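K.L.:
Sequence first, then the predicted structure:
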Amino acid sequence: MKQLLIPAFALSLTTSPLAAQTDTPTPEEGFSLMEEGAQLLLRGLMSELEPAFDDLQDLATEMGPRMQMLTEQMGPAFAELLGQVDDFTRYHPPEFLPNGDIIMRRRDDAPDFEPELPREIEL
């Protein structure tokens, strides 16, 4: 029995590379298959994400006027605040006091800062 298995095994080893060579795609075919697979993957992702993009667009359309109004009203106040604070990394996080006030304490190691005060108007 062993004597029959050894030649059969040797014969199978010699024929398997021939079978593999006939099914091997050329480099051009290999790249086209990879490209096709990548396209299918991206199409699948886009079809999965399309509802989320639609929802995001609806939200942006709804919130757009509100955001514009917020920037028009809060923009000047925020610019004034930035003029009074030199660098936010030199401050501790804001603290909310029980009475509703919000304070930002300057860090101990921060250098002194003197904001530019508006000039007095002579009457």
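P.N.:
Okay, I see it. Numbering: from 1, shown residues only.

K.L.:
For the rest of this, base every contact and every neighbour count on C-alpha atoms.
P.N.:
Fine.

K.L.:
Would you map the strands across the chain?
P.N.:
95-96, 102-103 (DSSP state E).

K.L.:
would CSV of these with mean neighbour count be doable?
P.N.:
Converted to CSV, those look like this (neighbours: other C-alpha atoms under 10 Å):
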stretch, mean neighbour count
strand 95-96, 12
strand 102-103, 12
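
K.L.:
can the ones you listed go into a markdown table with extra columns for distance to residue 49?
P.N.:
What follows is these, written out as a markdown table (distance: least, C-alpha to C-alpha, whole Å):
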| stretch | distance to residue 49 |
| --- | --- |
| strand 95-96 | 40 |
| strand 102-103 | 41 |
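
K.L.:
let's bring in a second model and compare:
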Amino acid sequence: MKHLILIACLALPLPAVAQDEGDVEEGFSLIEEGAKLLFRGIITGMEPAIDDFAGLAQDLEPALDLLATEMGPALMELMQTLDSIRYYERPEILPNGDIIIRRSPDAPEYAPREAPGVIDL
């Protein structure tokens, strides 16, 4: 019985192990073409979102310029005043528009930084 199974297996046609070089090149070119089609599809699908983002950036440009010119120096001064932002709670906006930034209760005692260029005599 074992001999019959062995003979049957040997009689089956086996696929060729070695392939023509042309077949390999054709396979790579098909993969390359598939990748190109995939990327074209992705880009085509993203075009409306990219156009919307470009329009949003143009709309926000004046506001960002204003933020950089007017708020930038004030934010830098605030960051130099605080010893570490992690020692403070979220800013709180009061009904009159004032903004309060409270120090966390578990923060270490505040030690103000010395201003650069100031010499204590």
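P.N.:
Cool, got the structure. The shown structure was predicted, so the numbers you read here are calculated from the model rather than taken from an experiment.

K.L.:
tm score of chain vs chain?
P.N.:
Comparing the chains after superposition, counting by TM-score structural alignment, normalised by the length of structure 2, produces a TM-score of 0.66; 110 aligned residues with a C-alpha RMSD of 3.5 Å.

K.L.:
Give me the aligned partner of residue 36 of structure 2 over in structure 1.
P.N.:
The criterion is TM-score structural alignment: under it, residue 36 of structure 2 has residue 39 as its aligned partner in structure 1.

K.L.:
Tell me which of the strands of structure 1 lies nearest to residue 81 of structure 1.
P.N.:
Minimum separation from residue 81 of structure 1 across the strands of structure 1 (C-alpha to C-alpha) falls at strand 102-103, 12.9 Å.

K.L.:
all helices of structure 1, in order?
P.N.:
Listed in chain order, the helices of structure 1 (DSSP state H) span residues 2-23, 27-84.

K.L.:
Around the match of residue 36 of structure 2, how many other residues sit close by?
P.N.:
For residue 39 of structure 1, the neighbour count with other C-alpha atoms under 10 Å is 12.

K.L.:
do residue 14 of structure 1 as well
P.N.:
Around residue 14 of structure 1 there are 10 residues (other C-alpha under 10 Å).

K.L.:
what residue of structure 2 takes the place of it?
P.N.:
Matched across to structure 2, residue 14 of structure 1 falls on residue 12, judged by TM-score structural alignment.

K.L.:
separation between its match and residue 80 of structure 2?
P.N.:
82 Å (C-alpha to C-alpha, to the nearest Å).

K.L.:
Could you do residue 114 of structure 2 as well?
P.N.:
Residue 114 of structure 2 sits 10 Å away from residue 80 of structure 2, taking C-alpha to C-alpha as the criterion.
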